[in-house]
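**Student:** Structure, please.
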Amino acid sequence: RSWVILLFIHIYLSPVFTHCILAFYFSFLQFFPFFLRGIEMDSAALHEEIDSFFESAPPLKDSAKITDKLNQFIQFDSPSGEFRGRRVVCVTSGGTTVPLEQRCVRYIDNFSSGNRGAASTEYFIKAGYKVIFLYRRGTCQPYCRSLPEDPLLECFELADDFNFQVRQSHSEAVKGAIRDHHAAVADGLLLKLPFATIFEYLQMLKIIASSMRTLGPHAMFYLAAAVSDFYVPWKSMVEHKIQSASGPLDMRLMQVPKMLSVLRTEWTPKAFCISFKVRHSGALALLFALEARTY
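**Tutor:** Coordinates of the predicted model:
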């Protein structure tokens, strides 16, 4: 009799409980974003914070040259016309720094090796995308992931007093990296733009978004960079190195304005956006995923 009862529960009761759970789950997905909207910063205040951030940030070096590079890259077509009308993706990679002094000696760093962004760039190019690779200086680069940490010293050796050569153990990796990188650049499929600070990153992201706006639905943002949540306003920083003789350091950090919503709704409203959150809790991961849906 026991197996008959278990079979009855499995056939008749399990679907009921399953439907109840699914109904609750989908209701949760439907109505929870409205709760999140209620606690979000209103649009006017958000825009005020964003404007304040950019107005107080130090001017971006070579912004005109960066804009020209972007426009040329986006409009580039191969002589054969093979790459005409390709989709363009901006891949961000590595972590941003927050300077503590204007003539920076100390800074707060969001660590990221950049491996995800570099690997994703390779796959995007392989899939036919043109990639704007916005990366932190010194982090992992596309096509270099199979090379050792110090490729110049570890991959090469002296052949004689006047010449050097690639070590046999690294010859295939070096050959592949050089071939694939130069092919991507020559075909107009890869543009690399470096950043270091949170100020550089967000200013460059805004310029990139403005340049990609004309692409409409052919634009994509793959935001794999580890972006600082807090920063020291430029005008609040001391100019020179903070002196340890002054005693314990007491510093107030401001929140970096959340610009993902503005990126999606104003800078490039038709672009497809992918962002990443580092979360060690499954519940928190779900919470932030639901919050992202409201953008």
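
**Student:** Please make it C-alpha for all contacts and neighbour counts, starting now.
**Tutor:** OK.

**Student:** which residues touch K130?
**Tutor:** By CA atoms under 8 Å, 6 or more residues apart in numbering, the contact set of K130 is R86, R87, V88, V89, F124, G188, L189, L190.

**Student:** Show me the residues you listed that map onto helices.
**Tutor:** Those of those mapping onto helices are F124, per DSSP state H.

**Student:** and which of the contacts of K130 is nearest F199?
**Tutor:** Of all those, V89 has the smallest distance to F199: 21.5 Å, by CA to CA.

**Student:** in the stretch 151-295 of the chain, which spans are helices?
**Tutor:** Using DSSP state H, counting those that start in this stretch, the helices of the stretch 151-295 of the chain run over residues 151-155, 171-186, 198-212, 260-262, 282-293.

**Student:** So which of those helices is the most surrounded?
**Tutor:** Comparing the helices of the stretch 151-295 of the chain by mean neighbour count (mean count of other CA atoms under 10 Å), helix 198-212 ranks first with a mean of 20.

**Student:** That one packs against which elements?
**Tutor:** Contacts defined by 3 or more CA pairs under 8 Å, 6 or more residues apart in numbering; DSSP states H and E place helix 198-212 against helix 63-75.

**Student:** Please enumerate residues in contact with the helix it packs on?
**Tutor:** Outside helix 63-75, the residues that touch it by CA under 8 Å, 6+ apart are V88, G188, L191, I207, I208, S211, M212.

**Student:** can I get the contacts of K130 in a markdown table with neighbour count?
**Tutor:** Below are the contacts of K130 laid out as a markdown table (neighbours: other CA atoms under 10 Å):
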| residue | neighbour count |
| --- | --- |
| R86 | 17 |
| R87 | 18 |
| V88 | 25 |
| V89 | 25 |
| F124 | 17 |
| G188 | 19 |
| L189 | 25 |
| L190 | 24 |
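
**Student:** one more, for comparison:
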Amino acid sequence: MSSTPHESQTFSAESYFETQPQPPSLLADIEGVHEFIERQRQANRSVVLVTSGGTTVPLELNVVRFLDNFSAGTRGATSAEYFLKAGYAVIFMHRQFSLQPFSRHYSHSTNPFLNFLEIDAALPSSSTIDSAFPYSNDPPPTTPTPQITVTTAERTKLFSVLRAYKAVHAQGTLHMISFVSVNEYLWLLRAVSREMSVLGRKAMYYLAAAVSDFFLPQQRLSEHKIQSGKGNLSIEMDQVPKILKPLVSEWNPEGFIVSFKLETDETILIPKAQQALERYGHQVVIGNDLHHRKYRVVLISPVAQADAAKKTDGVLEPQPKYAEFWIEIDPDQPSNHPKEIEEDIIEELLKRHNAWIEGS
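**Tutor:** Next up, the predicted model:
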């Protein structure tokens, strides 16, 4: 990475894809997506692309250091389950190692899966187990094989999650692809969107991934690890191109597109969401305030032309260009059966997507 100042470059979507490298795995990933979409077309299913998790910005070609964000993929993984429950086929495009549908219920950090397993009382003590089944040797044939069971308190929930997981895989309605860097994300989004264009209005985009706003072009990356002995590090990055514009106008003009807007200042949340709709012309922006995003969101959408004015005492009065639809749940949820706000978000979006399909 050069320490000398450079002239900032503005990337359009077109110039980005002309200058930044295609990921090596892209063709194989898209071959799988193509086959999945064809199967769903034959079954006459609607398909939703759910993007989830954060993107990295590498600082080196041989990546050791990178910039990242805090997204764990909770909203995307949770929402994917509700889409599947509603009968949609889901392409789950997620950050590698982020939360995934179904397995999210047993996160290694908040709900460790091994805590819910027990070893049969036939071998009650750990010392007995260790002596009978040393890590380095297979169990002797005369030793009784211990049985692994699920703790009584967790069986009902695990059965419900496992049954849904097995049903989805039997139906073949979930396809997973992963990314790490913002470059991988952008190439995948374009390629998947083009594949989904054959679905027409049956395609939905639920763009919940936390995508980096800035990046370093490959041409300016250091080949090897940046050395700390040189003192302070100054990095000047370029802006990631606004990818919603070509998605709406070129890649899939008939798709029903839902984007997300996260802000820490709630006073600018709705204006920024409205600006995005004005600029890109898609269907819905879901606004999140950082500190209340698990319990309150707002869906901002354009008001149909037919509803943009109404008569009051015979006088035509202009109405707001954008409608707000708030979704809130009680933040104090019971621990044994908590309500997830994604359930209500997806329920509302399904109504709107159905209206979009019928409007064709």
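
**Student:** now the contacts of K130 of the first structure as JSON lines including distance to E172 of the first structure?
**Tutor:** Output for these, formatted as JSON lines (distance: CA to CA, whole Å):
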{"residue": "R86", "distance to E172 of the first structure": "30"}
{"residue": "R87", "distance to E172 of the first structure": "31"}
{"residue": "V88", "distance to E172 of the first structure": "30"}
{"residue": "V89", "distance to E172 of the first structure": "29"}
{"residue": "F124", "distance to E172 of the first structure": "22"}
{"residue": "G188", "distance to E172 of the first structure": "24"}
{"residue": "L189", "distance to E172 of the first structure": "23"}
{"residue": "L190", "distance to E172 of the first structure": "22"}
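
**Student:** Give me the number of neighbouring residues for the corresponding residue of the first structure for F215 of the second structure.
**Tutor:** In the first structure, F215 of the second structure lines up with Y231, judged by TM-score structural alignment. Neighbour count for Y231 of the first structure, taken as other CA atoms under 10 Å: 22.

**Student:** just the one 3 residues further on next, same as before
**Tutor:** Around W234 of the first structure there are 19 other residues, counting by other CA under 10 Å.

**Student:** my guess is it contacts A57, does it?
**Tutor:** Yes. Contact criterion CA atoms under 8 Å: W234 of the first structure and A57 qualify, at 6.0 Å.

**Student:** quick one on the thing from earlier: out of the helices of the stretch 151-295 of the first structure, flag the one nearest Y143 of the first structure.
**Tutor:** Nearest to Y143 of the first structure among the helices of the stretch 151-295 of the first structure is helix 171-186 (4.9 Å), distances taken as CA to CA.

**Student:** Select, out of the helices of the stretch 151-295 of the first structure, the one closest to R103 of the first structure.
**Tutor:** helix 198-212 (14.2 Å).

**Student:** Would you mind giving the residues in the second structure matched to the closest one?
**Tutor:** Using TM-score structural alignment, helix 198-212 of the first structure corresponds to residues 182-196 of the second structure.

**Student:** got a list of what the match of F215 of the second structure touches?
**Tutor:** Taking CA under 8 Å, 6+ apart as the test, what Y231 of the first structure contacts is V98, P99, I198, L253, M254, Q255, V256.

**Student:** quick one, what contacts the residue mapped onto the last one from the second structure?
**Tutor:** Put plainly, it is V256 of the first structure. Alignment note (TM-score structural alignment): V256 of the first structure maps to V240 of the second structure. Counting by CA under 8 Å, 6+ apart, V240 of the second structure touches F11, S212, D213, F214, F215.

**Student:** sorry, back to before: go through the contacts of K130 of the first structure and say which is closest to F31 of the first structure.
**Tutor:** F31 of the first structure lies nearest to V89 out of the contacts of K130 of the first structure, by CA to CA, at 32.1 Å.

**Student:** Could you find the closest non-adjacent residue to the closest one?
**Tutor:** M220 (4.5 Å; CA to CA, 6 or more residues apart in numbering).

**Student:** Does that neighbour touch F124 like I think?
**Tutor:** No. Counting by CA under 8 Å, M220 of the first structure does not reach F124; the two are 10.8 Å apart.

**Student:** Quick one: end-to-end length of stretch 39-54 of the second structure, please.
**Tutor:** From its first residue to its last, stretch 39-54 of the second structure covers 29 Å (CA to CA, to the nearest Å).
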